[in-house]
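Enquirer: sequence unknown, structure follows:
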């Protein structure tokens, strides 16, 4: 049976390079990096079936992105991705990122 869901963890440490300039005095993980992390978890889920191994997942689009809470140094981010559809070599996923119970 194909994988339906994948979960990834990112520990946002104080020494991350992106925290140094985003933003000085108020370090926040850039939304584009959070989006990429979710996309990578989705790519792993899509590559799980044996027939997809060896393929290169490509990020082709994004809908309805919202950032509700900042990710700060010391936070642990949990990315949850659900596979919505797989058709041939294309797949669609929905993802969320949490710090604790905050979306």
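Expert: Looks like it came in fine. Since the structure is predicted, the reported quantities are computational estimates derived from the model, not experimental observations.
Enquirer: hey, let's count contacts and neighbours off CA atoms from now on
Expert: Will do.
Enquirer: where does the residue nearest to the spatial centre of the chain land in three-state SS?
Expert: Centroid check for the chain by C-alpha atoms, centre = their mean gives residue 38 as the closest residue, at 1.1 Å. With DSSP: H, G, I helix; E, B strand; the rest coil as the basis, the three-state label of residue 38 is helix.
Enquirer: here comes the other one, which I'd like you to weigh against the first:
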């Protein structure tokens, strides 16, 4: 990736006309309540396999009180969760893995380049680099506030074996 090149040019994003709101996101992503890290999907480009979404950061986020008192900074893991949720949304919408659920498989080359605070609009973007049906997706990602790159790296998504997890939960074994 060219340094400082955006996956999707931020000026092309129309926050007044999202292509999917929270209800549409919920049809494909299982996260609810405080774990929902996307506000709306803004753009998809099927040719480049890229998409963008945003999370409006408010004073009501569960982490504001404790991370850190008097200086609320969005935890990096929550930024990564937003990226994972966007990757999952795109993967499920286009049935790229053939799985009932997509999980976080890992991240590489992650760099945090700025802070995200209440009042900010965190835009997350992903571009699919590889999809191996039934195995894994690999996507480059970025997080942007305004015109500033605050996050970048590479994410791996994997199919979640729902039946095995359900069996493990009902059997009581950990």
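Expert: Perfect, thanks for sending it. Computed from a prediction, not measured in an experiment: that's the story for all the values here.
Enquirer: residue 19 of structure 1 versus the most far-flung residue of structure 1 relative to its centre, what's the distance?
Expert: Relative to the centre of structure 1, and counting by C-alpha atoms, centre = their mean, the farthest-placed residue is residue 25 at 25.5 Å. To residue 19 of structure 1, residue 25 of structure 1 is 10 Å away according to C-alpha to C-alpha, to the nearest Å.
Enquirer: could you do residue 62 of structure 1 as well?
Expert: 25 Å.
Enquirer: any idea which helix or strand carries the aligned residue in structure 1 for residue 86 of structure 2?
Expert: Aligned by TM-score structural alignment, residue 86 of structure 2 pairs with residue 41 of structure 1. Using DSSP states H and E, residue 41 of structure 1 maps to helix 31-47.
Enquirer: which residue ranges of structure 1 form helices?
Expert: Under the criterion DSSP state H, structure 1 contains helices at 17-21, 31-47.
Enquirer: out of those helices, which one sits most buried?
Expert: Comparing these by mean neighbour count (mean count of other C-alpha atoms under 10 Å), helix 31-47 comes out on top with a mean of 19.
Enquirer: mean offset of it relative to structure 2 (after superposition)
Expert: Taking mean C-alpha distance after the TM-score superposition for structure 1, the mean distance separating helix 31-47 of structure 1 from the aligned residues in structure 2 is 0.7 Å.
Enquirer: so where's the longest strand in structure 1?
Expert: strand 76-87 (DSSP state E).
Enquirer: that strand to helix 31-47, inter-axis angle?
Expert: Angle of strand 76-87 of structure 1 versus helix 31-47, following axes from the mean of the first three to the mean of the last three C-alpha atoms, to 10 degrees, is 50 degrees.
Enquirer: what range does strand 76-87 of structure 1 cover in structure 2?
Expert: Under TM-score structural alignment, strand 76-87 of structure 1 corresponds to residues 121-132 of structure 2.
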